[in-house]
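K.L.:
dropping a prediction and its sequence here:
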Amino acid sequence: MSVLDNFDEWKGYLAKRISQAESMGMSQDSIALAATKVGDFLAESVEPQNREEQLLKEMWVNSNEQEQQAIANALVKMLDNNR
């Protein structure tokens, strides 16, 4: 079973990666930039496994760079708040 199969597992996985990045001293801006790059990769290379991921992909591919950065920032903030 992949972390992409279940949205809550996916969020938990990403939250752990954010915690690791923070413990290594990465700034929020660096984390958000990495999240943007991950968003690009996921949108181009990974098939969504559930409705939430499909929504995120559709939002991502229909957004400009500034909007994608906002989506990435919102996801990082959501995951930070849920820890």
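P.N.:
Noted; the coordinates are in hand.
K.L.:
contacts and neighbour counts: CA atoms only from here.
P.N.:
Will do.
K.L.:
in the helix or strand containing Met78, what's buried?
P.N.:
Using DSSP states H and E, Met78 sits in helix 65-81. Under the neighbour-count criterion of 16 or more other C-alpha atoms under 10 Å, helix 65-81 has 68-69, 71-73, 75-76, 79 buried.
K.L.:
and here's the other structure:
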Amino acid sequence: MDDFKEKIENRMGDYDQEEKEQILENFNHFKQFLSEKVEKGEKMGLSEEQLAKGAELVANYLAKHEEPRNREQYLLAELWKAGNKDEQHHLAHMLVKLVQND
């Protein structure tokens, strides 16, 4: 798991500021980004649990390193901060389902 966490954190850190702005400038761009990553994970054979753990790691990274850019991201950030680890994990599952159903 630590290797998986490190890979995700390194990949998130690899995006330059312009790429981050494009992804985070509006919620639909963020959902599209997450959808592409979930689809890639599904093609690699990752389970829903593994996808949720990946989404959880991305959310933790964003909570530590990025400010919300819109109302939807602000709401997600507030929910993330308010939740305990278990609730954050459930929210990560819901985010994966959200983009799978688009």
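P.N.:
Now that the structure is in, tell me what you want to look at. It should be emphasised that the depicted structure is a prediction, and the values quoted were computed from it without experimental measurement.
K.L.:
can you put the buried residues of helix 65-81 of structure 1 in a markdown table and add distance to Gln20 of structure 1?
P.N.:
A markdown table is the format used below for the buried residues of helix 65-81 of structure 1 (distance: C-alpha to C-alpha, whole Å):
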| residue | distance to Gln20 of structure 1 |
| --- | --- |
| Gln68 | 23 |
| Gln69 | 21 |
| Ile71 | 21 |
| Ala72 | 17 |
| Asn73 | 17 |
| Leu75 | 16 |
| Val76 | 13 |
| Leu79 | 13 |
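K.L.:
of all the residues you listed, which comes closest to Val3 of structure 1?
P.N.:
Proximity of those to Val3 of structure 1 was ranked by C-alpha to C-alpha; the top entry is Leu79 with 15.1 Å.
K.L.:
in structure 2, what sits opposite that closest one in the alignment?
P.N.:
Mapped onto structure 2 by TM-score structural alignment, Leu79 of structure 1 lines up with Val99.
K.L.:
is its match in contact with Phe30, as I believe?
P.N.:
No: Val99 of structure 2 is beyond contact range of Phe30, at 10.0 Å (criterion: C-alpha atoms under 8 Å).
K.L.:
since that was my last question, I'll sign off now.
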